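Asker: sharing a model that was predicted from the sequence below.
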Amino acid sequence: MPKRKINLENLVEKVTLYEDKESTEKEKRSSLEIEETFFEPIDKDRKPSQEYSKSLIRSFRVVLILFISILTFRMFYLQVIKGEYYKEMASLNKTRREAVPSARGIIYDSKNRILVRNIPSFDLVAIPLNLPKKEEDLDNIILKVCDVLKLNKKEVTQKIKNTHPFSLEEILIKEHLSKEDSLLAEVELSEIPGIKIRTYAQREYQESPYFSHILGYTGKLSKEELETKKEEGYILTDTIGKTGLEKSYEQILRGVYGSKEVEVDSTGKVKQVLSTEDSIPGQSLVL
């Protein structure tokens, strides 16, 4: 039987190729194991729209949780932290106490002739608490008031916006309105919340060059005067003796203010008077 000759070179080459193939397969398997360990398997069947929907739902949940948290905190702030404050504000919107000015005393000369007396006068005032809190609505009211009475818009705006918006203290917008202007304001501005005409007694001095420097005069309180006189019952729209006898005998001439409790609507308009404490007129002087 003839012997088969083996080619060693071919055999070595085949063995080498087999080993290379095995090494390549091992490297592929190792790489696949690393990817499966550190990376999430990709689902080839998952559609992009499904991914977008899930992302949208997650975002909506986050926004909803934030919204509920903010709403809860706001309710807690209004009801617990600021509850008493708003309760007091609500009661002020129903009833309030207003000052009733007393008639200032008359001044006579030695022959019982009148030297100083009181005459009716009208002021335009604003009550901040009853004015709109929305800036646009407030600006419209200021514009309306200025158009009706021909006032300076910048000055009126400064007076109103420099005062606390929840103050009950009257702001003097325009003093000594003529009868025509006061009637016009009553007609044109009567439905505007926070704006009203205030009637008070203005001093009228008889022409007497001999007594003018002795009698003196009255005027509106300054802010500095109000700070020292507020505890005595003075209000910002009050008048006070500035010089002469008007100043020296202020407490006697002024009298004692009364008060009244009134029920008001949401715009600050008086619906009814609940109770009244009469004022005491000032005493007269005889020179």
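Answerer: Okay, I see it.
Asker: CA atoms for contacts and neighbours, from now on please.
Answerer: Will do.
Asker: what about the helices in the protein?
Answerer: Along the chain, counting by DSSP state H, helices occupy 8-38, 48-76, 83-92, 135-149, 153-161, 179-188, 212-215, 223-229, 244-248, 250-254.
Asker: how about these, which one is nearest Gly282?
Answerer: Set against Gly282 and scored by Cα to Cα, the helices of the chain come closest in helix 250-254, at 4.5 Å.
Asker: from the helices of the chain, which stretch is densest packed?
Answerer: Comparing the helices of the chain by mean neighbour count (mean count of other Cα atoms under 10 Å), helix 250-254 ranks first with a mean of 19.
Asker: identify the residues contacting it?
Answerer: With contact meaning Cα atoms under 8 Å, 6 or more residues apart in numbering, helix 250-254 is reached by 102-106, 240-241, 246, 281-285.
Asker: and the residues you listed as TSV, adding distance to Val62?
Answerer: Converted to TSV, these look like this (distance: Cα to Cα, whole Å):
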residue	distance to Val62
Ser102	64
Ala103	67
Arg104	69
Gly105	72
Ile106	75
Ile240	63
Gly241	67
Glu246	71
Pro281	69
Gly282	70
Gln283	74
Ser284	76
Leu285	78
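Asker: which one of those residues is nearest Glu263?
Answerer: Nearest to Glu263 out of these is Ser102 (Cα to Cα; 21.9 Å).
Asker: neighbours of that closest one, how many?
Answerer: Residues lying near Ser102 (other Cα atoms under 10 Å) number 19.
Asker: now do the contacts for it.
Answerer: Arg254, Gly255, Val256, Tyr257, Gly258, Ser279, Ile280, Pro281, Gly282.
Asker: could you redo the last one with a cut-off of 10 Å?
Answerer: Residues near Ser102 by Cα atoms under 10 Å, 6 or more residues apart in numbering: 200-201, 253-258, 278-282.
Asker: show me those that map onto strands.
Answerer: Tyr200, Ala201, Gly258 (DSSP state E).
Asker: take this one as well and set it beside the first:
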Amino acid sequence: MSIGNSDFETRLTNLTVILACGFGLLLARLFYLQVVRGETLRTIAESNRTSLISERAPRGLILDRDGRVLADRRPTFVVLFTPLDVEREVLDKAKMKLSSILGFTPEELAEKLRPALKRASLVRLADRVSRPVAFALAEQLPSLPGITVANEMQRRYPNGNLACHALGYLGQISRREYERLRAQGYQPDWLIGKAGLEKVFDNVLRGEYGGMRMEVDAAGRSIKIIDRKEPLAGYQVRTTLDLDIQSAAEAGLAGAGKAGAVVALDPRNGDILAFASAPGYDPNAFVHVRGEELEDEESVGKIVNRPDLPLFNRAIQGLYAPGSVFKIVDAAAALESRRIPPEESYFCPGYFWLGGPGGKKFLCWKKEGHGRMGLKDGLIHSCNVYFYNMSLKLGPDPIESLAGKFGLGRPTGVGIPGEKAGFVPGRKMFTDGRRRWFDGDTLNMAIGQGTVLFSPMQAAQLAAAVASRGKIYRPNFLKDIRNPSGELVQRGVPELLGQVRMSPDTWDFLDAALIEVVERGTAQNCRIPGVRVAGKTGTAQNPHGDDHAWFVAYAPAGDPVIAVCVLVEHGKHGSSAAAPIARKVLLAALGSPESPAPGAAPLSAGSGEEQE
């Protein structure tokens, strides 16, 4: 008996221990769920029984450097629909009236209503409706069951096309963008920056969305509105752009009547003062208010399908042979090499025979020739024959090396998506043995033709680097960011990317020669009384039509506050097409009144000399 009792007691003890352990584990699990993960699980449970209907936040202002508005917001209306307590028969009778007011076809309206009816949830039926449409809905609300009209602040670009390629535009977030940005709190129905500064600074401009929180059942059907969260406005972004300089740049391009680009930089810090690409577009088309009149050519469909490619940002995406603008690099490389005496001259009869008479003939832009030219006059009058001879003596390597030090052949780092790198050729192109570098390649490179490619932004950065005696700054759009209370959040800081180190004599030579390009050379159409302007024209051969026109400049020489590049596609001559536009930009920057360039009548496409 004692043995039996002992077994029973042992089993009882084991069972007690097992029960105690099980109870202890249960308590530990309850502690973990209720205390350790309690808040997290409560949040998950809350989200499982609620649904948020977003209300867009007022987007932050975008301003020019002096606080003038480039992008603001205005009140518009949104139309919401909830099927709660709505009888299907009553709704069917109201559909035709609703379609008529909103401008939907019956099929479009049915498609928009389908998710609401299927899940018994509130949906956005229409965004950005005009005041007349909102008033028409308000008048008919008694016969439009489930319809609510709410007010939201909508992005607006009060200056239309002005600075459109800098500002960019908004659009509905795509599925791919949502997957990439959802971790940052983005929602599937949000409007986001699609291009330009709207995209670069989207995270601060968009603000914090608000909306209505709906209670839903297990099937996801809305039951009632729980509460409403007020949206918080986005931060204000003040740019480095100057509205006056930007307006002058765009007016100049409009007057040329051709595609092109203008970029103006502050050579002291890299601030972007103007950033224009033509043709432009009206970014308001991408946030068009339903029910307002919109010119046919301003619709999104028309903008996207226009053959002149208004969405193409020529300032950073367009790559062009720089023509004689590249001779700035040639001249500096020659002086720094100490192998090309500045006084050494060559005779220009208007052409050059590579390999002697009977060889390959390379032309100068001036058919009758320039006569005998040294380095300074060769740069002032942009004599191709001088640079053919000089580059063969110098060789391509010093030119390629110095171009790289000036940042050419790689992106400037401006920050706006889509910037192209350009290209500077050299012997290293042909390492596979299938082709070698020829003297003809050197001649083409010397006059900025062949495979040499710049964007207007890169050419502006080159001009700014020469103006600042070698300082290469990252082009910068940001002056500062402030929160809705006006408190400073972030300030733009100049970023020095590199320094081109050359002798003071070389910098002095470039300054003096480029001033004379404007005073008595190919850029007399950019002369400004009382202001020393330094510049260089360029004309780039174009296999698809008339030559492209270039001009780069900085002013006042000696103490420059602005460097500018102008490109006019099919402009034929930098002197007649690009230099006058640069003059308008410089006048706007320097605060000088508009007046004709002294002693330089506008040149026609077929007239006279000095219009390279």
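Answerer: Noted; the coordinates are in hand. Worth saying up front: this structure is predicted, and the values here are computed from it rather than measured.
Asker: hang on, the earlier thing: quick one: which of the contacts of helix 250-254 of the first structure has the most company?
Answerer: Within the contacts of helix 250-254 of the first structure, neighbour counts (other Cα under 10 Å) peak at Arg104, which reaches 24 neighbours.
Asker: what about the equivalent of that residue over in the second structure, distance to Glu230 of the second structure?
Answerer: Matched to the second structure by TM-score structural alignment, Arg104 of the first structure sits across from Arg59. The gap separating Arg59 of the second structure from Glu230 of the second structure is 14 Å, by Cα to Cα, to the nearest Å.
Asker: quick check: neighbours shared by the two?
Answerer: Taking Cα under 10 Å, 6+ apart as the contact rule, Arg59 of the second structure and Glu230 both touch Glu208, Tyr209.
Asker: might you report the residue contacts of Arg175 of the second structure?
Answerer: Leu181, Pro188.
Asker: how about the residue nearest the centre of the first structure, what does it touch?
Answerer: For the first structure, the residue sitting closest to the mean C-alpha position, by Cα atoms, centre = their mean, is Pro165 at 4.7 Å. Contact analysis of Pro165 of the first structure by Cα under 10 Å, 6+ apart lists Ile127, Pro128, Leu129, Asn130, Leu131, Pro132, Lys133.
Asker: what is the nearest of those residues to Phe73 of the first structure?
Answerer: Lys133 (23.1 Å).
Asker: spatially nearest residue to that closest one (excluding sequence neighbours)?
Answerer: Leaving out its chain neighbours, the residue that sits closest to Lys133 of the first structure by Cα to Cα, 6 or more residues apart in numbering is Pro165, at 7.4 Å.
Asker: how about the one you found, what's its match in the second structure?
Answerer: By TM-score structural alignment, Pro165 of the first structure lines up with Lys118.
Asker: also Asn130 of the first structure?
Answerer: Matched by TM-score structural alignment, Asn130 of the first structure corresponds to Leu84 in the second structure.
Asker: thinking its match is in contact with Pro145, fair?
Answerer: Yes: using Cα atoms under 10 Å, Leu84 of the second structure is in contact with Pro145, at 9.4 Å.
Asker: compare neighbour counts for those two and give me the winner.
Answerer: Using other Cα under 10 Å as the criterion, Leu84 of the second structure and Pro145 rank with Pro145 on top: 22 against 17.
Asker: which residue is the nearest non-sequential neighbour of Ile141 of the first structure?
Answerer: Leaving out its chain neighbours, the residue that sits closest to Ile141 of the first structure by Cα to Cα, 6+ apart is Ile192, at 7.3 Å.
Asker: what residue in the second structure is paired with that neighbour?
Answerer: Ile192 of the first structure maps onto Leu144 of the second structure when the alignment is built from TM-score structural alignment.
Asker: which residues touch that match?
Answerer: Phe81, Val86, Val90, Leu91, Asp92, Lys93, Ala94, Lys95, Lys97, Leu98, Leu137, Ala138.
Asker: after superposition, how close is the longest strand belonging to the second structure to the first structure?
Answerer: Using DSSP E, we find that the single longest strand of the second structure is strand 69-81. On superposition with the first structure, the mean distance recorded for strand 69-81 of the second structure (mean Cα distance after the TM-score superposition for the first structure) is 1.2 Å.
Asker: could you list every helix and strand in contact with that strand?
Answerer: Contacts defined by 3 or more Cα pairs under 10 Å, 6 or more residues apart in numbering; DSSP states H and E place strand 69-81 of the second structure against strand 62-63, helix 106-119, strand 123-129, helix 131-140, strand 147-156, helix 164-167, strand 236-239.
Asker: how close does the second one sit to the first structure?
Answerer: Its matched residues in the first structure lie on average 2.5 Å from helix 106-119 of the second structure after superposition (mean Cα distance after the TM-score superposition for the first structure).
Asker: now that helix against strand 123-129, angle please.
Answerer: Interaxial angle, helix 106-119 of the second structure versus strand 123-129 (axes from the mean of the first three to the mean of the last three Cα atoms, to 10 degrees): 140 degrees.
Asker: what is the orientation angle of helix 106-119 of the second structure with helix 88-102?
Answerer: Computed with the same axes, to 10 degrees, the direction of helix 106-119 of the second structure lies at 140 degrees from that of helix 88-102.
Asker: what about the second structure, which of the contacts of Pro165 of the first structure hold up?
Answerer: Counting by both residues aligned by TM-score structural alignment, their matches' Cα atoms under 10 Å, the contacts of Pro165 of the first structure that remain in contact in the second structure are Leu129.
Asker: export the helices and strands packed on strand 69-81 of the second structure as TSV, with columns for distance to Tyr388 of the second structure.
Answerer: As requested, these are exported to TSV (distance: least, Cα to Cα, whole Å):
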stretch	distance to Tyr388 of the second structure
strand 62-63	48
helix 106-119	66
strand 123-129	61
helix 131-140	67
strand 147-156	53
helix 164-167	38
strand 236-239	43
